[in-house]
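Trainee: The amino acid sequence is not available; the structure is as follows:
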């Protein structure tokens, strides 16, 4: 038991270290090859986004990573689960875990957009008027608490090995930060890459202030299920530099202040109710 704890601790440390490395590299990429011009108030956005991200770090990154790795170590010790019984290795385990979590995560993301009491929570992420590496940390604390139970049960039932689970968490960090980065990728490369991985251009469409685009491109790590279920949308390459991002409301700098972000779901409820009244 003690040996498993050491292995889990080492694996989680690797994931946390990798998080900072990926963030640093993407931040440098943004500095030298930005996709969109820097907007005024970037220091304000970053300070508040990372303040919120610090809260989520313990609720999501630490708790989720430790839980997934601990469950994987448990299945390894007891040779429990479907993959363990079949004798499939870590590569198969990683791919199956990725596909299964993303299929489930796709519909959870759809629910966050369509279920009235979930959208105000998720809207905190969408209310950022620009999208860059800091946006990947901008989630209301209730959101990671609600999504926490997704990965660990799948790891348990599938019997995913510790190596595969650690690889999945590393990929999740890379895909999440990369997809929110304000970085330029040559058009010819991006057009091909977006069929396989979640590129910043593909995910930026999801952060449009226009609802028809906000309600598309639901993939969080890969775009596969958007193509499968017909929810993938694209902009012309040049459009990304001029499209408005965020929401149609809550666009003032004060709306992104840390304390206001914590209570922002209540503001979204009010804006939604007002919109419904105006339609009536």
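Mentor: It's in. Quick caveat, the model's predicted, so the values are computed rather than measured.

Trainee: hey, let's count contacts and neighbours off CA atoms from now on
Mentor: Will do.

Trainee: all strands of the chain, in order?
Mentor: Along the chain, counting by DSSP state E, no stretch forms strands.

Trainee: For it, just list every one of the helices.
Mentor: Taking DSSP state H, the helices of the chain run over residues 2-32, 42-56, 63-78, 82-86, 90-114, 119-126, 142-147, 151-158, 162-179, 187-193, 200-206, 211-214, 224-229, 258-279.

Trainee: and the angle from the third one to helix 42-56?
Mentor: Which is helix 63-78. 40 degrees (axes from the mean of the first three to the mean of the last three C-alpha atoms, to 10 degrees).

Trainee: quick one: buried residues of helix 63-78?
Mentor: For helix 63-78, a neighbour-count test (16 or more other C-alpha atoms under 10 Å) marks 64-76 as buried.

Trainee: A further structure is provided below for comparison with the first:
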């Protein structure tokens, strides 16, 4: 177990690039939507953002989530470190707790206008494919990491659970953002246990009421239970418009524009609380 934890960066990177490659090839073989923008334009800038995000996380945080779990366990910090549970039970509970926390964090980034400004960089992609799943503004990544570290210290999860969740989160984000065509029955079955590309694509609709649905990354259950599930987009998957209303040019896809985008324009009608105020 200690060897696995010690090789955490290698395990995560190997899983990330493996899933990225499989999804990219699958998209070419069986695309759900027609590709209108050259992949080189979008992929180079989206993946460039990933490199910058990774560099800044390592620069700002001397310890990341798995390391924080080891520190918490060594010092007896956190709820699960106060309870005598079988290892597998602790792992399952921690993974579920992390997934619910990611769901709630996602809702928060849609509800608070200042946070939405950061998160809309992810939504402003003009197409929806595997690289959209890693397109996040550096400030959002840093805030997310801070939240995750606080959760690790409060929960006290097994380090293995954190590693499993990190790998799952990266893999499922790549999968559910991929431009994949799945048979209807397969999609329906998969939605029982995991967020599928068709389910998450609704969340990237240009229509605010559809944008503010299907917040889950791994498990679909939180959307069902908390009333944010929407089965299909109103225009259908092939005809729906992806993105947000404010940033619609190909120049907006470039890395320099992505970095300054949070500081441009209004938060518009997308934040959940603004939408509710207008409907009153």
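Mentor: Good, I have the coordinates. Here the structure is a predicted model, which means the values were calculated and not measured.

Trainee: Highest mean neighbour count out of the helices of structure 1?
Mentor: helix 200-206 (a mean of 25; mean count of other C-alpha atoms under 10 Å).

Trainee: How far away from the center of its chain is that one?
Mentor: Counting by C-alpha atoms, centre = their mean, to the nearest Å, helix 200-206 of structure 1 is centred 12 Å from the centre of its parent chain.

Trainee: Specify, as a residue range, where it falls in structure 2.
Mentor: Aligning helix 200-206 of structure 1 against structure 2 (TM-score structural alignment) gives residues 197-203.

Trainee: And stretch 11-21 of structure 1, by the same measure?
Mentor: Mapping stretch 11-21 of structure 1 onto structure 2 (TM-score structural alignment) gives residues 8-18.

Trainee: quick one: the matching stretch to structure 1 mean distance?
Mentor: With mean C-alpha distance after the TM-score superposition for structure 1, stretch 8-18 of structure 2 departs from structure 1 by a mean of 1.3 Å once superposed.

Trainee: I'd like the distance from that stretch to the chain centre, please.
Mentor: Distance of stretch 8-18 of structure 2 from its chain centroid, counting by C-alpha atoms, centre = their mean, is 17 Å.

Trainee: cool, stretch 175-193 of structure 2 as well?
Mentor: In terms of C-alpha atoms, centre = their mean, the centre of stretch 175-193 of structure 2 is set 17 Å apart from its chain centre.

Trainee: Quick one: neighbours of residue 231 of structure 2, just the number.
Mentor: Here the number of neighbours of residue 231 of structure 2 (other C-alpha atoms under 10 Å) works out to 15.

Trainee: Tell me the counterpart of it in structure 1.
Mentor: Under TM-score structural alignment, residue 231 of structure 2 pairs with residue 234 in structure 1.

Trainee: and residue 150 of structure 2, what pairs with it in structure 1?
Mentor: Counting by TM-score structural alignment, residue 150 of structure 2 lines up with residue 153 in structure 1.

Trainee: contacting residues around its match?
Mentor: Under the criterion of C-alpha atoms under 8 Å, 6 or more residues apart in numbering, residue 153 of structure 1 has no contact partners.

Trainee: Look up how far residue 70 of structure 1 lies from it.
Mentor: 12 Å (C-alpha to C-alpha, to the nearest Å).

Trainee: hmm, back to that, ok, residues contacting the match of helix 200-206 of structure 1?
Mentor: By C-alpha under 8 Å, 6+ apart, stretch 197-203 of structure 2 touches 128, 175-180, 187, 191, 210-217, 230-233, 237.

Trainee: again, 7 Å this time
Mentor: 175-178, 180, 210-214, 231-233 (C-alpha atoms under 7 Å, 6 or more residues apart in numbering).

Trainee: Make CSV out of those residues and add distance to residue 124 of structure 2.
Mentor: Shown next, in CSV, are those (distance: C-alpha to C-alpha, whole Å):
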residue, distance to residue 124 of structure 2
175, 19
176, 17
177, 14
178, 16
180, 20
210, 14
211, 11
212, 14
213, 16
214, 17
231, 22
232, 20
233, 17
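
Trainee: okay, among those, which ones form the most distant pair?
Mentor: Within those, 180 and 212 form the most distant pair, 22.0 Å apart (C-alpha to C-alpha).

Trainee: Show me the one of the helices of structure 1 that comes nearest residue 244 of structure 1.
Mentor: Within the helices of structure 1, the stretch nearest residue 244 of structure 1 is helix 200-206; the backing value is 9.8 Å (C-alpha to C-alpha).

Trainee: after superposition, how close is the closest one to structure 2?
Mentor: On superposition with structure 2, the mean distance recorded for helix 200-206 of structure 1 (mean C-alpha distance after the TM-score superposition for structure 1) is 0.6 Å.

Trainee: closest to residue 246 of structure 1 out of the helices of structure 1?
Mentor: Nearest to residue 246 of structure 1 among those is helix 119-126 (5.4 Å), distances taken as C-alpha to C-alpha.

Trainee: what stretch of structure 2 lies opposite that closest one in the alignment?
Mentor: Residue span in structure 2 matched to helix 119-126 of structure 1, by TM-score structural alignment: 116-123.

Trainee: For that stretch, what is the distance to the chain centroid?
Mentor: Offset of stretch 116-123 of structure 2 from its chain centre (C-alpha atoms, centre = their mean): 12 Å.

Trainee: Count the residues that sit near residue 59 of structure 2.
Mentor: Using other C-alpha under 10 Å, residue 59 of structure 2 has 10 neighbouring residues.

Trainee: For residue 79 of structure 2, see how far away the residue nearest to residue 98 of structure 2 when sequence neighbours are not counted is.
Mentor: Distances taken as C-alpha to C-alpha, 6 or more residues apart in numbering place residue 165 nearest to residue 98 of structure 2, at 7.4 Å, with adjacent residues excluded. Taking C-alpha to C-alpha as the measure, residue 165 of structure 2 falls 18 Å from residue 79 of structure 2.
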